[in-house]
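1. I'd like to go over a predicted model; first the sequence, then the structure.
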Amino acid sequence: MTSLADDTRWLDAVDQAALVAAGEVTPLELLEAAIERIERIDPVLNAVVIRWFDHARDTARSDLPNGPFRGVPFLIKDLFASYAGQRITNGNVALKNQNSVSPADTTLVSRFRDAGLVIAGRTNSPELGSVPTTEPLAWGATHNPWDTTRSPGGSSGGAAAAVASGMVPFAHASDGGGSIRIPASCCGLVGLKPSQGRISLGPIRDETALSVELCVSRTVRDTAALLDAVRGPAVGDTVIAPAPSRSYVEELDADPGRLRIGLLDHHPQGGAVAPECAAAARSVGTLLESFGHTVEFAWPPALEDGSLRLHFAALWSTNMGVGLKRFEEQIGRSLAADEFEPMNRVQADIAAHFTAVDYALAFSAATHFRRALQAWWADGWDLLLTPTVAELPIPLGTIANDPDNPLATVERAFQFIPFTPPFNMSGQPAINVPVEWTDAGLPVGVQLVAGYGREDVLLRVASQLEMGKPWAHRTPSVG
């Protein structure tokens, strides 16, 4: 006889919400099922690093908002997303030891709660989300459910491991250089990076930043339904994406028509790409052709610009500098050498030597790149298809702090993720789709990129791929 924890483990959020709406289970019963799974599975994975189960139980017993996900258990990433009265560390040792709590919800967390989600804790993230793996000194490494010797990716690696292992149906994630798409690829999940300005970063963060937020999920419909629930601007937002013409859920059954799709199966600047990753992009291109789309080897020439990485690195190191300053303001003192990770410290130190003119020039270069990149879609292309990452999920420890050469860590990270950062700079929506797998059972994601504001096109095609080559039956054996 199976338990509710087993019966609901592989149900997506839409189905779990339907059980609550039909009165077949209560929100508390769904939550207890998720807690049972977390307590059983997480000792192997180390994905859920902060838990507020008693608070979540009180929430589940309360009069929950009648939103589309009423009663569905949920986890939020330990990075920037504030939940009033609950702990947050941003992956930092000093904040962890201080037991810091959030004074108020961020706008997105309030929208999660208004959607009826029951938030039960926080998932592991690297300090400041700075690298594409999840191995912070504060909390230790998160393991990939498909092969526990490998990384789940990052920075939303804890979220991806929790969802891929069936702890919760979907989880909050954010993406400043690929941090939704990378772990989605490594863990066999759907990972949509929305357009810049699609979802408010209020009340503190600025929508002109590289990062956006949404989730990782097992089904396209969960991602579409959550996007419907939380999209839209808030007071004072600096970037606002154009409103969709209809709900994103309605796009799942819509005919995308015959699309013109460019295929990039190699590193645009000459780096290495694993054969399995390149082959996955080509295989999905063939599948898309079978749906009636036109697929050609073509890509934006702007991606071949060798200065792109330098501009991204300048903006990224500034983020590390700002993060360090904010931590010190919060704690009320300077952080000791062992309280800020070496790979982030060296970037913050570099940023500290920038002048205002240096930063303005980097921002200007990024703006020129943004226009040059988006011009390819304006010239008549609908989608770009690429590998999501350049390697199979990397062994844990591959991207690790080296105090003697901390910049080597940054260089190694760029080798892993050449395909994702450009679209944080351009602000375009991009999605990882988990269509391909190796013979050994490792997921190999592919990335689709649309023009700015065109999440509708991405969701239509992702839904086509989900129906044409389903992945829901693939589940890891962990737990």
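-> Cool, got the structure. Keep in mind that this is a model prediction, so the values were computed, not measured.

2. C-alpha from now on. contacts and neighbour counts both.
-> Will do.

3. and the strands in the protein?
-> In order along the chain, the chain carries the following strands (DSSP state E): 48-51, 73-77, 118-123, 170-175, 190-193, 212-217, 260-263, 294-297, 383-387, 430-437, 443-450.

4. okay, those, which one's buried deepest?
-> Between these, the one whose residues have the most neighbours on average, counting mean count of other Cα atoms under 10 Å, is strand 190-193 (a mean of 32).

5. packing partners of that strand?
-> Using 3 or more Cα pairs under 8 Å, 6 or more residues apart in numbering; DSSP states H and E as the contact test, the elements touching strand 190-193 are helix 181-187, strand 212-217, helix 220-230, strand 430-437.

6. so which of the strands of the chain is nearest Ile41?
-> strand 48-51 (10.0 Å; Cα to Cα).

7. so how far is that closest one off the chain centroid?
-> Centroid displacement of strand 48-51 relative to its chain, using Cα atoms, centre = their mean, to the nearest Å, is 18 Å.

8. ok, and what's touching it?
-> For strand 48-51, the surrounding residues in contact (Cα atoms under 8 Å, 6 or more residues apart in numbering) are Ile38, Asp42, Arg87, Ala120, Gly121, Arg122, Thr123, Asn124, Trp139, Gly158, Ala159, Ala162.

9. alright, now check it against this:
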Amino acid sequence: MDIDELLWAGADAQAAALRDGSASAVELTEAVLRRIDAVDPTLNAFRTVYGDAARAAAAAAQRRIDAGERTPLLGVPVAIKDDLDVAGDFTGKGGRPQFPPAERDGPVVARLRAAGAVVIGHTRTPDRCLWPFTETLAYGATRNPWQLDHTPGGSSGGSAAAIAAGIVGVATGSDGGGSVRIPSGACGVFGMKTSRGLIDDGAGQDWHGLSVIGPLGRRVADAAALLDVIAGGPVDPAGGYRAAVDADPGPLRVALSWWTPLGKPPRIEAARRQAVLDTADRLRALGHHVEPADPPLGPRPSPQFLVRYLRGVADDVAGLPHPEWLEPRTRRIARLGGTIPDRVLARARAAEAGLHKRMSAFFGDFDVLLQPGWTTRQPRVGRYHGSGTTSTLAGVSLGIPYFPTWNVLGYPVAALPVGWDDAGLPIGVQLIGPADAERRLLSLSGQYERAHPWADRRPDPVYG
């Protein structure tokens, strides 16, 4: 396969090509760096690119391959969301650097390096990873490869855009209210919000348990291979996450739900509603039983999410040496969160147990829950530029009401690409499982992808 064509094959296929000798890690890394030079001035997906360090890492990885070593991502370029420490670089989280460059890699990056992955650069995020669009006053807007005047989503927008544009096959993300799933759906790539506690990132429970690290990939296998590495511990070839992608999930009981904790079901654009219904029909054709059923949660998750999110932002900002460098919206959210007393936060955390009890019965009847992703078309770049805190929060909430509940509960969720709208923008859905059901979701997603592949479709030829 031509080396530039290999960029579109995804990380798992790249790893296979490196293992069988049809490509070298050095050639692949050089191709990635050329593509960044060609398309990133337009996309703005990367804050920093580690060109020389990546070349050295690729050469070292090739020596390991030549010596017969094998890991899921040995020699494969990987992009890192700018919320994880990379030695020698600051961690910006979308804004001006608040702290000096990191002296050492964070745990997730260290696992990737140990596995021989080539760390290629830090990808863009919104300020403090707060928004479902990736735009900052400091660094401008990151753009969606499918339509440059639309957002790639956020907060892992740079990672999703880099994958959709054929720069890298896999990238890290994080998800505190949809921040892996929102950009995955916006950019037509696969993403997974992992179970709370699965991945130790060394930072404790960000946003009081809402936020977790998760993989994004061009294909399901790409994200699964990354998960095998960053979850820690030895990879079991027979029972790892990558192996689950190829496994038959067997017939599953799937609940189709239009419920959100905001009350009556939100208005969903016709194309996105139809995509959910089409996905249900496709799952039935694959042998699964799909029926309408709503999780028995009512409005309870909403106040729990808001308390933990707002207080989480306040606690994050409180530890910064220069809060005055933050964007005005960020400072206002932090001030609001700072008014939430410890006792209210404690009640919100304690109330989560009641939600788990309700969902335990639900997941006794069903294996997987199918829900929409975005309810509307991805916003245009600049849609919320200059908007105040309240208007921004209210505006974005209309498009993403199906995401935050699963952060409150800490359950795994797969963001599955299922189509495109009439403007050529991707449409995605969510597959939700109980805690630690990553393998089930990967197996189901892999089965769906084999029957209804999406990764061969590419953005406009301007991206190569």
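-> Structure's in. What do you need? These numbers were taken from a predicted model, which means no experiment stands behind them.

10. could I get the TM-score for this pair?
-> The pair, once superposed, lands on a TM-score of 0.92 when counted by TM-score structural alignment, normalised by the length of structure 2; 452 aligned residues with a Cα RMSD of 2.2 Å.

11. thinking again about what came up before, export the strands of structure 1 to JSON lines and tack on distance to Arg111 of structure 1?
-> Shown next, in JSON lines, are these (distance: least, Cα to Cα, whole Å):
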{"stretch": "strand 48-51", "distance to Arg111 of structure 1": "20"}
{"stretch": "strand 73-77", "distance to Arg111 of structure 1": "12"}
{"stretch": "strand 118-123", "distance to Arg111 of structure 1": "12"}
{"stretch": "strand 170-175", "distance to Arg111 of structure 1": "12"}
{"stretch": "strand 190-193", "distance to Arg111 of structure 1": "18"}
{"stretch": "strand 212-217", "distance to Arg111 of structure 1": "11"}
{"stretch": "strand 260-263", "distance to Arg111 of structure 1": "34"}
{"stretch": "strand 294-297", "distance to Arg111 of structure 1": "38"}
{"stretch": "strand 383-387", "distance to Arg111 of structure 1": "30"}
{"stretch": "strand 430-437", "distance to Arg111 of structure 1": "22"}
{"stretch": "strand 443-450", "distance to Arg111 of structure 1": "25"}
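
12. of all those strands, which one comes closest to Ala184 of structure 1?
-> Taking Cα to Cα as the criterion, strand 190-193 is the member of these that comes nearest to Ala184 of structure 1, at 5.3 Å.

13. with structure 2 overlaid, how far apart is that closest one on average?
-> Here strand 190-193 of structure 1 is compared with structure 2 after superposition; its mean distance to the aligned residues, by mean Cα distance after the TM-score superposition for structure 1, is 0.7 Å.

14. separation between the alignment partner in structure 2 of Arg246 of structure 1 and Arg440 of structure 2?
-> Aligned by TM-score structural alignment, Arg246 of structure 1 pairs with Gly239 of structure 2. The span separating Gly239 of structure 2 from Arg440 of structure 2 equals 12 Å under the rule Cα to Cα, to the nearest Å.

15. kindly report the same for Ile65 of structure 2.
-> Separation of Ile65 of structure 2 from Arg440 of structure 2 (Cα to Cα): 31 Å.

16. ok, back up a step: what's the closest of the helices and strands packed on strand 190-193 of structure 1 to Val20 of structure 1?
-> By Cα to Cα (comparing all of those), the closest turns out to be helix 220-230, at 15.9 Å.

17. what separates that closest one from the chain centre, distance-wise?
-> Taking the mean C-alpha point of helix 220-230 of structure 1 and that of its whole chain, the gap between them comes to 14 Å (Cα atoms, centre = their mean).

18. against which helices or strands is it packed?
-> When contacts are defined as 3+ Cα pairs under 8 Å, 6+ apart, helix 220-230 of structure 1 sits against helix 13-21, helix 107-114, strand 190-193, strand 212-217, helix 248-251, helix 455-468.
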